[in-house]
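**Q** Fold the following for me, if possible:
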Amino acid sequence: MWRTAVSVRFDLRGSALRAACVLAGGALVLTACTSNSESNAPDVAKVDVAKVDSIAAKVPADIKSSGKLVVGVNVPYQPNEYKDPSSGKIVGFDVDLMDAVGKVLGLGTDYKEADFEKIIPSIEAGTFNLGMSSFTDNKEREATADFVDYFSAGSQWAQQKGKSIDPNNACGKRVAVQRTTVQDTDEIPAKSKACVAAGKPEIQKVAYDEQSAAATALVQGQVDAMSADSPVTAYAIKQASDKIESAGPIFDSAPYGWPVKKSSPLSPVLQEAVQYLMDNGQYRKIAENWGVQEGAITKSVINGATS
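**A** Coordinates of the predicted model:
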């Protein structure tokens, strides 16, 4: 996910306003609401990952002795990371991939929930070894943390079924976003400014703390459109395909990366582990399990941002 100022550009997500929805047992239960949880998580046993001694030998000593990667995560952000209501465990594409990386390194994975904006400061403080919450790697963030890139995502809009919303000409429309995402801090403000400069009404940005609330607002017709990361929009549409659909193509693609403390020896180890999974096809299988293979990449790099 993405943001603007250095103090804010750490994420693409948050926590949320659940307007007309009722939270019960970790899942939103009103029919018209988009749930924060899913019970039909893919079976991770389908991807059998084994330790690779040559890579595991490079794990920093302190992490190796702990036997685990401590990972800061913010949920929900379907399908990348969210809680399964039946088990209460954090699941998702990001989770399955990080678990696989941990197995390559001979390590367990210990997911610690945190506010999105607190994850990178906690990495800097040594509380977490890394972050895993659909962070978009960009030059501004790279000044604060190193990023191990593992996926490519862009922004994509959704609209109510049968409606016609042009993301490049949405002046006067109400558009839902998740607070502190790049869509909130960069995309919609820039497009709204262009509307005003052209003598048209501004875009009415409606920001929510959780992505699920933004999707719910669109499903219920409280907004005209929603803008989010492409895999998130695709998942929201899958969950409510009878009510919402895509509005325009994916744009402004950029890499997702795992933030790691600047110059940490952990970064190249993570990069080598995920590259191993890419090369042997297991990474692709994990992506296909979650239906996000469109954003799968074939080469992991450290700090691969272009802007």
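
**Q** make it CA atoms for all contacts and neighbour counts henceforth
**A** Fine.

**Q** residue closest to the middle of the chain?
**A** Centroid check for the chain by CA atoms, centre = their mean gives S134 as the closest residue, at 2.8 Å.

**Q** correct me, but it touches Y82?
**A** No. Between S134 and Y82 there is no contact under CA atoms under 8 Å: 11.8 Å.

**Q** Tell me which residues of the host helix or strand of T109 come out buried.
**A** Element membership for T109, per DSSP states H and E: strand 108-113. The neighbour-count check on strand 108-113 (16 or more other CA atoms under 10 Å) flags G108, T109, D110, Y111 as buried.

**Q** ok, those vs S87, which is closest?
**A** Among those, Y111 lies closest to S87 (CA to CA), at 14.6 Å.

**Q** one more to line up against the first:
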Amino acid sequence: MKHSSLVHALRACTLCAGIGLALSGPPAALAQIAATPLSEKIKATRTLVVGIESTYPPMAYKDPQSNKRIGVNVELVEIIAKELGVSVQWEEMSFEQLSPSLATGRIHMIGTAFTDLPSRREKLTFVDYLATGAQPFTTSGKKDSLKAAGDLCGKTVGVPRTTSYYPVTIAWSDKNCVGAGKAASTVNGTAGATATRLDLKQGRLDAAVLGPEYVSYLMNEEPGVYTLVGEPLNKTLFGFAFDKNEPALRDAVATAVTAAIKNGSYKQVLQKYGIGRQALAEVTVDAGN
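**A** Below is the predicted model of the structure:
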């Protein structure tokens, strides 16, 4: 079919109403966007507006040399957009602004590292793409005495107090230490990931708990300084988040991530940033706990 004929056909179909003068480009690209179950607004602009907070390496952060936004989520969203036949418009914002911006329509999806929790699914729906959890770690000098999570009983453990890792670590101690007749872990709430790392390095903590993706980043940045203490205390999922009233966009993104898993680009991105062990074999929807 000639380009002009395809444009005429797209303008005539009910599904594609609203693309209008935005139609341009090669026939394959136009056919791709016409067949994708996106809202008419996204079809018209051929743009996916994505909210992101770029302060959490290796998921999304600024390259200290170029100040360019880089990271796992940045590259995965670009892959998703290519699969959908649209471009990405990034909206940089604080973590607290993400959900309200989705509710008001300022953004189409949350592309930052966002945990799929049941409490968040009252208003949001998720495409789960990465395994995560509360990962204990310590400095290499303590690796002989802190090998498994059970060794944290009776120890001082630092955890950012504003994250879900804090109540998870306390609950884990209550069940696995106190419940087993051992001394509880002393869980110190810290001011954040940077403060946690500093307290650990300066010996004020025996161990710390952060996301496994961030711990991997620290271990790559400072080789030989840190070591893992067993497996994560819990297992949950990061998900790309959408307004609950936009299941079509969610499903389109789920299909795009599935394609990335099958063609290998998903695994390549994770391995590039040192978190290949957190890969999922398949995409799930609203499966976090």
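
**Q** returning to what we had before: redo the buried residues of strand 108-113 of structure 1 as CSV? Include distance to T181 of structure 1.
**A** Output for the buried residues of strand 108-113 of structure 1, formatted as CSV (distance: CA to CA, whole Å):
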residue, distance to T181 of structure 1
G108, 30
T109, 26
D110, 25
Y111, 22
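
**Q** Name the nearest of the residues you listed relative to A61 of structure 1.
**A** Of the buried residues of strand 108-113 of structure 1, the one sitting nearest to A61 of structure 1 (CA to CA) turns out to be G108, at 14.8 Å.

**Q** Map that closest one onto structure 2.
**A** By TM-score structural alignment, G108 of structure 1 lines up with S87 in structure 2.

**Q** residue contacts, the alignment partner in structure 1 of T132 of structure 2?
**A** Mapped onto structure 1 by TM-score structural alignment, T132 of structure 2 lines up with A153. The contact partners of A153 of structure 1, by CA atoms under 8 Å, 6 or more residues apart in numbering, come to D229, S230, P231, S253, A254, P255, Y256, G295.

**Q** Make sure the fourth one is indeed in a strand.
**A** The reference is to S253 of structure 1. Yes. Counting by DSSP: H, G, I helix; E, B strand; the rest coil, S253 of structure 1 is found in a strand.

**Q** Make sure it is actually in contact with S155.
**A** Yes. The criterion here is CA under 8 Å, and S253 of structure 1 meets it with S155 at 6.9 Å.

**Q** For the match of T132 of structure 2, which non-adjacent residue is spatially closest?
**A** Closest residue to A153 of structure 1 apart from its sequence neighbours, by CA to CA, 6 or more residues apart in numbering: S253 at 5.1 Å.

**Q** could you pull out the helices for the stretch 51-200 of structure 2?
**A** In the stretch 51-200 of structure 2, the helices defined using DSSP state H, counting those that start in this stretch lie at 72-84, 95-103, 165-176, 193-201.

**Q** In a markdown table: those helices, plus distance to Q268 of structure 2 and mean neighbour count.
**A** Formatted as a markdown table, the helices of the stretch 51-200 of structure 2 follow (distance: least, CA to CA, whole Å; neighbours: other CA atoms under 10 Å):
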| stretch | distance to Q268 of structure 2 | mean neighbour count |
| --- | --- | --- |
| helix 72-84 | 10 | 20 |
| helix 95-103 | 27 | 17 |
| helix 165-176 | 28 | 19 |
| helix 193-201 | 26 | 18 |
